Each structure stands twice: as structure tokens, then as C-alpha cells.
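K.L.:
All I have is the shape, not the residue letters:
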């Protein structure tokens, strides 16, 4: 995840002060020195760092902290709140015009991921808001830009408006809006041209499109991996066009994340979406409070729940829960569970969303081996229907056949069978303990049951 280095430094610094019953000004000063270094290392704009440190320091040595019963915890609360504020305070939603279509101009430099982000946003609007977007191919200069948007439109089964590369982008944008009105599309997403750097010709063209179609949103697509350059680009586009929002791409990559912490503060333009991967459905609304929690190691349970609600069948989940309680789980059920969890995204990303997981022994900086999960899946898929339903049927020849069919070893098959049986026994044990507890017979209290 982005911010990994920043998260580690901040969490280490805050952990040292967390349990203290008393916090002095010297403690706060020492902690702020560490926080400043952590932010600068993460490539946060130095002016933004200075303002942030001053705000936190002012609050941390004020009455709300010094007079509180848990000053260490209060300092963490202050850092969390100021971090949220730095990234925009609260989620900024995409505009929705009273009289459709809502016109959205997608702008940015070449290579930032503008065309892909246009398709991702269209997909998000349809899936999450039940909208009917029209994408407009107005980048006539980059080779294959029009074809790329058309291909993405075909993948999504979504309309793309194009007049080729011999018509001016201003006319394309204008006619796309007219087309959307005719076809009753409620959003028009205009994929405009980019350049390798900000120049006069680019801005002139974008200003002409803006004047012609009067967009409800002008969203700047910025590559988070470009660090401080992303902030400079955002500042330049904002000065000349008047941005309404930013989409940060590649926020899942190996980036220090400083751009995300600086863009809002420098331009006063909210980050509205974050690209969290290359797949067409990996665009998420940007929630400053959730991102602050993740940076400080408090998890992001709300995003985890939303992913589950999107990808998991609720009725089937209830059936599986009942089977798990009765220890009736089969390998078919196990496979289904595995597929549903994998559909939620990379497993290490899901672990990052769980509060405290990064601090658990053995899980800090854990890299989930997706190939290991693939091997487990291959073993289960090599079983017959009867074997999946009744693993006790397994004998030596069946195990040899499964190992051969899945490209694994007999030891791998034996290990999975043992783990599966152990899991079923544990579920049965936990379920009986929970029943005993409910009947007033005591029993161990499992927090997740």
C-alpha cells in the first residue's frame, strides 16, 4: 500500500507516547520532530508539513490534551484528526446535475492514466449509482487513445462517442453532450488530451472545451508515484482551469504517498477518487478519515465491509455460517469461500484494512503468497465431487491422483486435509462453547462469534 514507510514511522512514534499518563511539552516537541521527518520522507510538500506540525503542536500542548485522563491517547486522536483534515476532512462526492447530463471533463498529463480512469469512473457510476454514462473520446493526438477508450467501452458494454481524430476536440465534446441528451445518458465523461508537460496549447484547448460545454466537474487525473511533481501539476491545472476534484492513480503502488497528503492542502481541491489497481473495478471513492486510520494502523473496517457487501452473496454467506457452526463445511463450500474472498481484492490489501493486523506477531509487513492459495485451489479442484463432500474417502491412491492432477505433492494434499479437519474441529468446539455461554453455563467468549 502507499504510505507504508510513513505508516511505519508514525505508528512507531505514536506507540512510544500512547500509554503515558503524563505528556510534557518536551515529549510533544520530540514527537513532532519524528512526525516532521516521517512526512518529509514520504515526499509531503515542506510547507504542508510545517502547517501540519504547527496545528498538531498547538492542540497537543493545549487544555484538551494536558488536562485529559489519557494524554497519550489524546495526542494520537489529535494527529488522526489533523491528518484527516490535511486530506480534505470528509469524502467529497462527484457532482450530479439537476438537469442531466452531468458533464465531467477528465484532464491531466500524458501517462497519468486518464483514459483508463475515464472507463473506471464510468463503471463506478453505473455499478454504485445506477447511472448511464456516455464516454467521449476527445484525445485526438495520442496514437490509439480513441481505440483504447472504444475497447474499454466494449469490455464494459458502455457507449463511447467518437468522431475520429480529424475533428476538433471542442466539437467532439460539444456533440457528445448533445448525443447524451438525445440518448438520455445522465453523465458524459470527456477524455481530453494530455501532454508530457503543462503547456500553452494544451491549456488553450482545455479552456475552449470548458467554455463550450460548461462542465459540472473538472477532474485532474494524477499519478501518485510522481511525488512532488503531482502537486506541481495539480497546482498548475487548478490555477488555469479551476479544478473541482482530483483522481489519484497508482495509490496501490510502491509510492511514498506524499502527493495524496499534499494535493488538497496546496490546491484546496478535494481528492475524489483513488485508483487502487489496474483492473477496471479498482477505483474507490477517497475517504480522508479512512485513509488516516490506515496510515495510523487503526484499520479501515468500513471499506472492508463495503468490499464484502459488493462481492459476497449475503444469503449464501448465512448458509455457510450455519454450516460452519455445525461443522458441516465441505470442500465445495471452502472453494466458494475462497473465491468470494479473492474477489474482494489482494489478500495483503484486505489484511491492511483490519485494525491492528500490521502489529500482530508474524503479520507485520506480511506478504501473502497468492501462489500458495493457488496451489490449495488446484488441490481442491482436482478432487471428485464425492471427495469434496466427504474427505474421509481419501486413501493413498486417491491422494496420489489429486497430487498429480494439481501439480503438487502428496504431502501438500495431506497437509490441506489435516488443516481442513482441524478447522472443522475448532469450529465445532467454538460453536459448542458459544451455545454453553448462551445457556448460562459459562464457556469462553470468542469476540467474533
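P.N.:
Structure received. Everything quoted here is computed from the prediction, not taken from an experiment.
K.L.:
contacts, neighbours, all on C-alpha from now
P.N.:
Noted.
K.L.:
what's the offset of stretch 64-72 from the middle of its chain?
P.N.:
33 Å (CA atoms, centre = their mean, to the nearest Å).
K.L.:
Could you do stretch 153-168 as well?
P.N.:
On the basis of CA atoms, centre = their mean, stretch 153-168 sits 28 Å off its chain's mean C-alpha point.
K.L.:
Between the two ends of that stretch, what distance do you get?
P.N.:
This stretch, stretch 153-168, spans 21 Å end to end (CA to CA, to the nearest Å).
K.L.:
Look at the residue nearest to residue 241 when sequence neighbours are not counted and give its secondary structure.
P.N.:
Of all residues not flanking residue 241 in the chain, residue 207 sits nearest, at 6.7 Å (CA to CA, 6 or more residues apart in numbering). Look at residue 207: counting by DSSP: H, G, I helix; E, B strand; the rest coil, its state is helix.
K.L.:
Return the set of buried residues in the top helix by length along the chain.
P.N.:
Longest helix of the chain, by residue count under DSSP state H: helix 410-438. Buried positions in helix 410-438, judged by neighbour count with 16 or more other CA atoms under 10 Å: 410, 413, 417, 420, 424, 427-428, 430-434.
K.L.:
Below is structure B, check it against A:
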């Protein structure tokens, strides 16, 4: 998300550097560019006006301290105003209620509501250690009930059965009653979506809300609809007392207009964002971290949290111990590393959270996509156990057999073996005095020019 805005703002903010003072005149052109960047990102016009006005008021006449350039002062102001526009800090779900805490999900059809229910259930179970019951009150779409049942089994939470012959209020109240008897912490109620906002739908959902009195009412909306997402959220908020928003499909939205418009237009916080199709691809929405990403500063905190949650530490420790004992780093170990990266959303998902990665050439990004990792896994899977343990024996005829088995070309086998050899050398450098520094030097040689040069660390 935000790729277009990130690129445009990055170029714009560079142009203001080298000034001794920020004045109305020398920031006028920059503010015009910022305004155009926001409009191209499909940010709602009232949001753009307020944002530009606030930045201008704060920036004009600000003296630059000795340690900062005017560009840095301006970027700091832009970052703080971005945070403010999106809500300043993450707002967690309010679950402090007599169990079960009831959470109702509302939204238009196709926004990813049912999937979001399952993702949220997984999040609450694994990150908040809550017992969760999910129930579908969508009596218009039998497939939705079956879909939720399947997803509930996949994430390992309780599912309360329902039927299209029942009334939504009866379904939800029965589920809550069941949860009380079973001492379940949270009930997630999935409601019917529609193709557009209509009075019948609003009356039905109002009645349901009144009957179950949820502690949280979350509006699920597709990020790719841009500022329309904010307008739809506002229409729902006028009918229901929304407590927050889940922004879905952010991985497919290069603009970011919805994220920057919703808080301003509805006054409701974005609490979560869906970042992919995987059932664990749901992240708490942190405005400060998102602002950093927009300005190309990365989001290292989210990356650290992701590593903590998704990396198999025991497996990593075993590989490290092998390397330090001199047992070597095999292609099986390499395949395990690829799987771990895939669990974290792939290499690009990780790199997006690192500072300066937006400047990577498209050709380099293309080599780091999910397709490349799937191909590498297929190549290693097509090798024999002996070949994975001793890759030096993989010569002409073996390469042809592996290429045929993995649906690739021989040159792709050569490329993977070369990358593996480089990684093996890096692992060897980890042993002995100054191992980490030596390894980082080796890494620098593998990376594209400029990634670890310039403002990056020196080794």
C-alpha cells in the first residue's frame, strides 16, 4: 500500500532541502506537489485541504536547528500531520466486558467481511489468548455460513451453526447464550453484506445491533475503493454506532486514499488492516508506523513483531548451532529459510518494512517476489536427498532432471546454486571472531548498489 504516494512524496520532499529557513515562498511549490500527490492517491478533498493547511501553518517561519536541515524539519512536520490524519496511535479492541464480549462486523458485500471475521478470530486467539466463538447471521447467502464454518475450523475456533430459515436476531442471541454457558471470551457476529447501502439492510442491522448490544461494532471496507470507502463508512456510521474500521485488501491498493480519508470523514479509528489473502494476514493499524512507510522510513517495529510471531525460533537455533559446530548449511536448511520467509508474507513484505526500500529498482523487486520463492522451493523439492546434502555433485544431467521436475530452466538451477553458495560462505563467516561483521560485508556484496551504501551502515 502507498507505493504511488511514497514515490511521489519522496521526490517532492527532496526538493526542499538545502534551505536555511522555511518560508511561505520556498515551501509553496512543495505544498502544491504534496496536494497533487494526495489527490492522485484518491484522498478525499476535505482531508487534503486540512492537511495542507496544517502543514503550512506549522512549517512557515520555523527556524532550522543546527543539527537539522530544512528538509528534515519539513518531513518531520509532514510525518506528524500524517499520523494525526490517521489517528495518531493504534486503538485496540475494547474487550473489557462481562464475557462474552460481543463484536459485530458490518460492511458491503465483497469487502472481505467473512474472511476478516476468521482473521480477527485467529488474532484474538493467538495474540490475545482469548477463546472465540464465530457465528454467521447472513441468512441471504448460504455459502457465507459454510465459508465461515470452514474458516473457523482452519483457525481452530468454535463455530455456532446457523440456517437461512432463521432470523438474524435469533441466531446471534442463541450464539451469545451458548458462549455464556461455555465461558467463551469473545463472540464475533458476521452480518449480511449488500451491494449498496439500502434502507431495508440498515433497518435489519439496526435491529440486530439493538438486540445484541455489541461492545465493538466494526465496519469492514475494501481499501481499493479509495475515498468511497470513507463515504460508505460514514453512511453506515449514521445508522450504527461504529467503534472502528477494518481496512481490507491493502496489499492490492497502491494509492492509500482510504487509509488517509476514513478517520477524518467518520471520526472512527482504523483498528486493523488486511494485508493479504493468508488467514494470518491481519495487522493492527498503527498510524505512526504507516506514516513512516509513506515517507520511505520503513516500519521496523512491525517487522520485529512479525519475526517474533512467525519465525520458528527452535528451527533457527538448530541451524545456528549446526553452523557454529562446522556441520555446514545445506539446501534443506535453505528451503526451511524460504518457508519461514513465505510465512512472513514473502521477501517483499519484509523489505517494504525496511527504510529506503522504496528506492529499489523494479527489476530488483521483481526478483524478490513470491513467484521467485515458489520457484526456488520447487527446484529444491525436485532434488534428491543426496543432492540437497551435497549440492557440489549437481552437474549437467542432474541439472536437466531437476529443471524438468520443477518446470524451470537449467539457468535457473544455476542461479539458485550460486545464491546458495553465497549464503553458505556468509554462514561460514559467522564462525570465529568478528563473525557478524564479516557476514554483513558478504551480504553487502550480494545486494544491489546503494542498498547498504550512502546513508546505510558501513562495514
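P.N.:
That came through fine. Nothing here was measured: the structure is a model prediction, and the numbers come from that model.
K.L.:
hang on, the earlier thing: what lines up with the residue nearest to residue 241 of the first structure in the second structure?
P.N.:
Here residue 207 of the first structure is matched to residue 206 in the second structure, going by TM-score structural alignment.
K.L.:
give me the number of residues near that match?
P.N.:
When counting by other CA atoms under 10 Å, one arrives at 14 neighbours for residue 206 of the second structure.
K.L.:
my guess is it contacts residue 241, does it?
P.N.:
No: with contact defined as CA atoms under 8 Å, residue 206 of the second structure and residue 241 do not form a contacting pair (9.4 Å).
K.L.:
Tell me the buried residues in stretch 321-332 of the second structure?
P.N.:
Neighbour counts over stretch 321-332 of the second structure (16+ other CA under 10 Å) mark 323, 328-331 as buried.
K.L.:
Same question for stretch 167-182 of the second structure.
P.N.:
Applying 16+ other CA under 10 Å to stretch 167-182 of the second structure flags 168-169, 171-172, 174-176, 178-180 as buried.
K.L.:
The residues you listed into a markdown table, with extra columns for distance to residue 137 of the second structure and secondary structure?
P.N.:
As requested, these are exported to a markdown table (distance: CA to CA, whole Å; DSSP: H, G, I helix; E, B strand; the rest coil):
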| residue | distance to residue 137 of the second structure | secondary structure |
| --- | --- | --- |
| 168 | 5 | helix |
| 169 | 8 | helix |
| 171 | 6 | helix |
| 172 | 7 | helix |
| 174 | 11 | helix |
| 175 | 10 | helix |
| 176 | 12 | helix |
| 178 | 15 | helix |
| 179 | 16 | helix |
| 180 | 18 | helix |
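K.L.:
In CSV, list these along with distance to residue 112 of the second structure.
P.N.:
Shown next, in CSV, are those (distance: CA to CA, whole Å):
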residue, distance to residue 112 of the second structure
168, 20
169, 22
171, 21
172, 20
174, 25
175, 22
176, 23
178, 26
179, 25
180, 28
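K.L.:
Quick one: map residue 312 of the first structure onto the second structure.
P.N.:
That one, residue 312 of the first structure, aligns with residue 311 by TM-score structural alignment.
K.L.:
do you know how far its match is from residue 282 of the second structure?
P.N.:
17 Å.
K.L.:
neighbour count winner among the two?
P.N.:
The neighbour comparison of residue 311 of the second structure against residue 282 (other CA under 10 Å) goes to residue 282, with 23 against 16.
K.L.:
for that one, what are its contacts?
P.N.:
116, 119-120, 123, 272-276 (CA atoms under 8 Å, 6 or more residues apart in numbering).
K.L.:
nearest residue to it other than its sequence neighbours?
P.N.:
Per CA to CA, 6+ apart, closest to residue 282 of the second structure is residue 274, 4.5 Å.
K.L.:
right, and the one you found touches residue 248 too?
P.N.:
Yes: the pair residue 274 of the second structure / residue 248 is scored as a contact, 4.4 Å apart, by CA under 8 Å.
K.L.:
any residues in contact with both of these two?
P.N.:
Shared contacts of residue 274 of the second structure and residue 248 (CA under 8 Å, 6+ apart): residue 116.
K.L.:
Filter the buried residues of stretch 321-332 of the second structure down to the ones in helices?
P.N.:
Among these, the members found in helices (DSSP H) are 323, 331.
K.L.:
Could you export the buried residues of stretch 321-332 of the second structure to TSV, including columns for distance to residue 90 of the second structure?
P.N.:
Shown next, in TSV, are these (distance: CA to CA, whole Å):
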residue	distance to residue 90 of the second structure
323	40
328	44
329	41
330	42
331	41
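K.L.:
Superposed on the second structure, what's the mean shift for the helix or strand residue 335 of the first structure falls within?
P.N.:
Assigned by DSSP states H and E, residue 335 of the first structure belongs to helix 331-343. Superposed on the second structure, helix 331-343 of the first structure shows a mean distance to its aligned partners of 1.1 Å (mean CA distance after the TM-score superposition for the first structure).
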